[in-house]
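Participant: sequence-free structure coming up:
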C-alpha cells in the first residue's frame, strides 16, 4: 500500500507532463510553416495572425488566425469570425478584396482566409484590420493597424476596363515556380464601391509569358485561365523553360468574349498593358 501511495503521485505527474507536451506539440504542428505576422489584443482575447513569411505584402495573402482566451489560456475551437481590412488615406478610406474566414478542417484552433492588398502603407497612410468574432454566443471586436509592405515585383494590378469597371487582378500561385509546367492561379475582382470587391465570374484570362532579357521569347504548352467555380479563382497552366524574370502578359475577356483589357504581344508590341511578374 505504501508503494502505491508513493507511485500514484508520480504517475499523475507524468500524465500531466505528457498531456502538456502533447498540447504544445499539437500547437507546433498546427503552425508548421507559418510565422506570426501580427498580434491583436483586447480585454478577453489575443488574436494571432500568421502567414508563410511572417509578414503582409501587397497582393494576395493567405492568413491564418487563432484566438487565445486570456482567462483559460487556451485557444478557442468554436469561434465564428468575420474581418474587414481598411486603407486609411489622407483624403479617403477604402477596403480591398477579401474572403470569408473559415475554420481549417484539419486543425482544432485555426481559422483561415485571404486578403488582397492593392497598395502598401507609407508614413502617412496605412491599413487596419478589424476582426469581429463570436465565442459561445458572446460577440467581441478587435482592431489594430497592420503593416503592408510592397513587393519587388508586380503581383497585383488595379485597372479600369473598356467597360469602365474598376478591376483588381492578383497572382496567387505557383508560390514557388519551377522549370516545368506549373499550375497557375489568379484572383479577379471588381470594385462595386470603395468597400465592396466581389469575385468576377466566368471571364477568361489569356496568357502569354515572356522573358524580356532573352529576346522576349515565350514558352510552349501554356493554357489560358478559366474560372474555377469551386475555388472562385482563375486557373490555367504556366510553362517556364528557364529560371529568371518573366513577364506574364495577359488579356482579359468578359463572358461574351469581348476584350476588356490587354493587347497581343507582337514583333512591334513587346508587352501587354495588362501583366503580372514573377522571378525565380
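Facilitator: Alright, I've got the coordinates. As the structure is a computational prediction, the values presented were derived from the model and not from experiment. Numbering: from 1, shown residues only.
Participant: Only C-alpha atoms from now on, for both contacts and neighbour counts.
Facilitator: Noted.
Participant: The nearest residue to residue 125 once chain neighbours are set aside and residue 203: what is the separation?
Facilitator: Excluding its sequence neighbours, the residue lying closest to residue 125 (C-alpha to C-alpha, 6 or more residues apart in numbering) is residue 89, at 4.9 Å. Look at residue 89 and residue 203: by C-alpha to C-alpha, to the nearest Å, they are 31 Å apart.
Participant: Neighbour count: the two, which is higher?
Facilitator: residue 203 (18 against 14; other C-alpha atoms under 10 Å).
Participant: what's near enough to touch that one?
Facilitator: 226-227, 252-255, 257 (C-alpha atoms under 8 Å, 6 or more residues apart in numbering).
Participant: right, and the residue nearest to residue 125 touches residue 122 too?
Facilitator: No. Applying C-alpha atoms under 8 Å, one finds residue 89 not in contact with residue 122, separated by 9.7 Å.
Participant: Surely residue 177 is in contact with residue 246?
Facilitator: No. Assessed by C-alpha under 8 Å, residue 177 is found out of contact with residue 246, at 10.8 Å.
Participant: ok, those two, which is more surrounded?
Facilitator: Applying other C-alpha under 10 Å to residue 177 and residue 246 shows that residue 246 carries more neighbours, namely 22 against 18.
Participant: okay, now the residue lying closest to that one once chain neighbours are set aside: neighbour count?
Facilitator: Nearest residue to residue 246 in three dimensions, chain neighbours excluded: residue 211, at 4.9 Å (C-alpha to C-alpha, 6+ apart). By other C-alpha under 10 Å, the residues close to residue 211 number 19.
Participant: Tell me, how many residues neighbour the closest residue to residue 240 other than its chain neighbours?
Facilitator: Leaving aside its chain neighbours, residue 240 sits nearest to residue 179 (5.1 Å; criterion: C-alpha to C-alpha, 6+ apart). By the criterion of other C-alpha under 10 Å, residue 179 has 13 neighbours.
Participant: Which strand or helix spans residue 179?
Facilitator: Residue 179 belongs to no helix or strand when assigned by DSSP states H and E.
Participant: okay but it is in contact with residue 244, surely?
Facilitator: No. In this structure, residue 179 is not within contact of residue 244 by C-alpha under 8 Å, at 10.0 Å.
Participant: can I assume residue 6 sits in a strand?
Facilitator: No. Counting by DSSP: H, G, I helix; E, B strand; the rest coil, residue 6 falls outside a strand, being helix.
Participant: how much space between it and residue 14?
Facilitator: Distance of residue 6 to residue 14, computed by C-alpha to C-alpha: 13 Å.
Participant: Beyond the helix or strand containing residue 47, next helix or strand please.
Facilitator: Secondary structure from DSSP H and E places residue 47 in strand 45-51. Later in the chain than strand 45-51, the nearest helix or strand by DSSP H and E is strand 56-57.
Participant: ok, structure two:
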C-alpha cells in the first residue's frame, strides 16, 4: 500500500511540473508573437519613393537634396521635392522653413523666373515641395543657379550652386509682351500623359513685375483652339477655354485630343476687361496664333 502511494505522489508531481513547463512555454511564445507584431506595426517608409535625385547643394552644415520624377530640370514647369540632411548626423530635418531663388545669368543682366512657395509635402515628415518654371536656358543647359534659404530652430542658413536646365523638346512655356506693355509667362502643367480623350488642361499664368518677381495673374481668360498642322490643321470637338481657379491659382480647361501626333494649342490671352492682350484666331489665312503651346504623344 505504501509503495502505491509513493508512485501516485511521483505521478502527481510530474503532472504539476509538466503543467508548469507548458505554461512557461506558452508565455514565451506569446511574448515573441507580440514582439513580432510590434515590429510589423512600424515599417520603414521611403519618403522619396518614385523620385529621382537631380543634384545636391551643400554648405558646411547641411546638404540640400533636390528631386523630381524625371531626375533633371527642363524649361517649363518643374515640380520639385527637397530634403535637408544634417551633415554631422545624416538625419533629415523634419521642421524647417524654406524659400528659394533661381537665377539666370545673362551677358549683361540677370533675372529669376516664376516659382512657388515651399511647403511640407502632405503625409511626409522630411520632404518639402514647390514648383519652378524656367522660361529659357542656354543651349548647353548652363546659365542657371539655385539658392535655397532656410531656417531651423531660429537659425538661418543658405546654400547655392549652379544647376543645369535642359531645353524641352516642345514649347511647353513661352514668355511674351502683351498689348498692355506687360511681359507675361504662360506654362503648361497638365496633361502629363496626354491620351485620346478629353484631357484636363492646366496652365500657369504669371506677369513679370521685375527681374525677380513674377506674381500669378488672376481672373483672365485663355481661349483654346488645338490644331494638328500635319493633318490639314484640323481641330477637335468639345474643347473649353481656360478659366482661373482661385484655390490653386491656376487656369483650367478641357483639351480634346482625337488622335496621336503633334498638336499646337493656339491660345488668346484676354484680360478682365475683355481686351485681347496676345494671340489671334486660327483661320484659313492664319494657320497659327502668335501665342501657342505644343505637345506630342
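Facilitator: Nice, I can see it. Please read these numbers as outputs of a predicted model, since none were measured by experiment.
Participant: quick revisit: quick check: the aligned residue for the residue nearest to residue 246 of the first structure in the second structure?
Facilitator: Alignment note: residue 211 of the first structure maps to residue 228 in the second structure; criterion TM-score structural alignment.
Participant: Could you do residue 64 of the first structure as well?
Facilitator: Correspondence of residue 64 of the first structure to the second structure, assessed by TM-score structural alignment: residue 81.
Participant: Leaving out sequence neighbours, find the closest residue to the counterpart of residue 157 of the second structure in the first structure.
Facilitator: Matched by TM-score structural alignment, residue 157 of the second structure corresponds to residue 140 in the first structure. Nearest in space to residue 140 of the first structure, with sequence neighbours left out and distances taken as C-alpha to C-alpha, 6+ apart, is residue 133 at 5.4 Å.
Participant: Give me the residue at the spatial middle of the second structure.
Facilitator: residue 79 (3.0 Å; C-alpha atoms, centre = their mean).
Participant: Now for that residue: which residues touch it?
Facilitator: 68, 129-132.
Participant: and with 7 Å instead?
Facilitator: 68, 130-132 (C-alpha atoms under 7 Å, 6 or more residues apart in numbering).
Participant: re earlier: mean deviation, the strand holding residue 47 of the first structure versus the second structure?
Facilitator: Taken against the second structure, strand 45-51 of the first structure registers an average deviation of 0.7 Å after superposition, with mean C-alpha distance after the TM-score superposition for the first structure.
Participant: who touches that strand?
Facilitator: Strand 45-51 of the first structure is contacted by residues 34-41, 62-70 when judged by C-alpha under 7 Å, 6+ apart.
Participant: so that strand corresponds to what in the second structure?
Facilitator: So strand 45-51 of the first structure sits over residues 62-68 in the second structure, by TM-score structural alignment.
Participant: Which position in the first structure pairs with residue 239 of the second structure?
Facilitator: Residue 239 of the second structure maps onto residue 222 in the first structure, by TM-score structural alignment.
Participant: Find the nearest non-adjacent residue to residue 275 of the first structure, please.
Facilitator: residue 249 (4.5 Å).
Participant: three-state assignment of the residue nearest to the centre of the second structure?
Facilitator: Under three-state DSSP, residue 79 of the second structure comes out as strand.
Participant: What of residue 34 of the second structure?
Facilitator: helix.
Participant: and the gap between it and residue 115 of the second structure?
Facilitator: Counting by C-alpha to C-alpha - residue 34 of the second structure and residue 115 of the second structure are separated by 49 Å.
Participant: So which of these two has more stuff around it?
Facilitator: residue 115 (23 against 12).
Participant: ok, and the closest non-adjacent residue to whichever residue in the first structure pairs up with that one?
Facilitator: Counting by TM-score structural alignment, residue 115 of the second structure lines up with residue 98 in the first structure. Excluding the flanking residues, the one nearest residue 98 of the first structure by C-alpha to C-alpha, 6+ apart is residue 115, at 4.3 Å.
Participant: and the one you found, what pairs with it in the second structure?
Facilitator: Correspondence of residue 115 of the first structure to the second structure, assessed by TM-score structural alignment: residue 132.
Participant: relative orientation of the strand or helix carrying its match and strand 62-68 in degrees?
Facilitator: Following DSSP H and E, one finds residue 132 of the second structure within strand 128-134. Angle between the axes of strand 128-134 of the second structure and strand 62-68 is 70 degrees (criterion: axes from the mean of the first three to the mean of the last three C-alpha atoms, to 10 degrees).
Participant: Now strand 128-134 of the second structure on the first structure. Mean distance?
Facilitator: Strand 128-134 of the second structure versus its aligned partner: 0.4 Å mean (mean C-alpha distance after the TM-score superposition for the first structure).
Participant: which parts of that strand are buried?
Facilitator: The neighbour-count check on strand 128-134 of the second structure (16 or more other C-alpha atoms under 10 Å) flags 128-130, 132-134 as buried.
Participant: re the thing from before, my read: the residue nearest to residue 246 of the first structure touches residue 245, true?
Facilitator: Yes. At 6.3 Å, residue 211 of the first structure counts as touching residue 245 under the criterion of C-alpha atoms under 7 Å.
Participant: now residue 161 of the first structure: how far from residue 76 of the first structure?
Facilitator: In terms of C-alpha to C-alpha, residue 161 of the first structure sits 44 Å off from residue 76 of the first structure.
Participant: Look at those two and report which has more neighbours.
Facilitator: Between residue 161 of the first structure and residue 76, residue 76 has the larger neighbour count (other C-alpha under 10 Å), namely 18 against 15.
Participant: Just give me the match in the second structure for that one.
Facilitator: Per TM-score structural alignment, residue 76 of the first structure is aligned with residue 93.
Participant: how far away is that match from residue 191 of the second structure?
Facilitator: Applying C-alpha to C-alpha to residue 93 of the second structure and residue 191 of the second structure gives a distance of 33 Å.
Participant: In the second structure, what residue spans correspond to helices?
Facilitator: 2-40 (DSSP state H).
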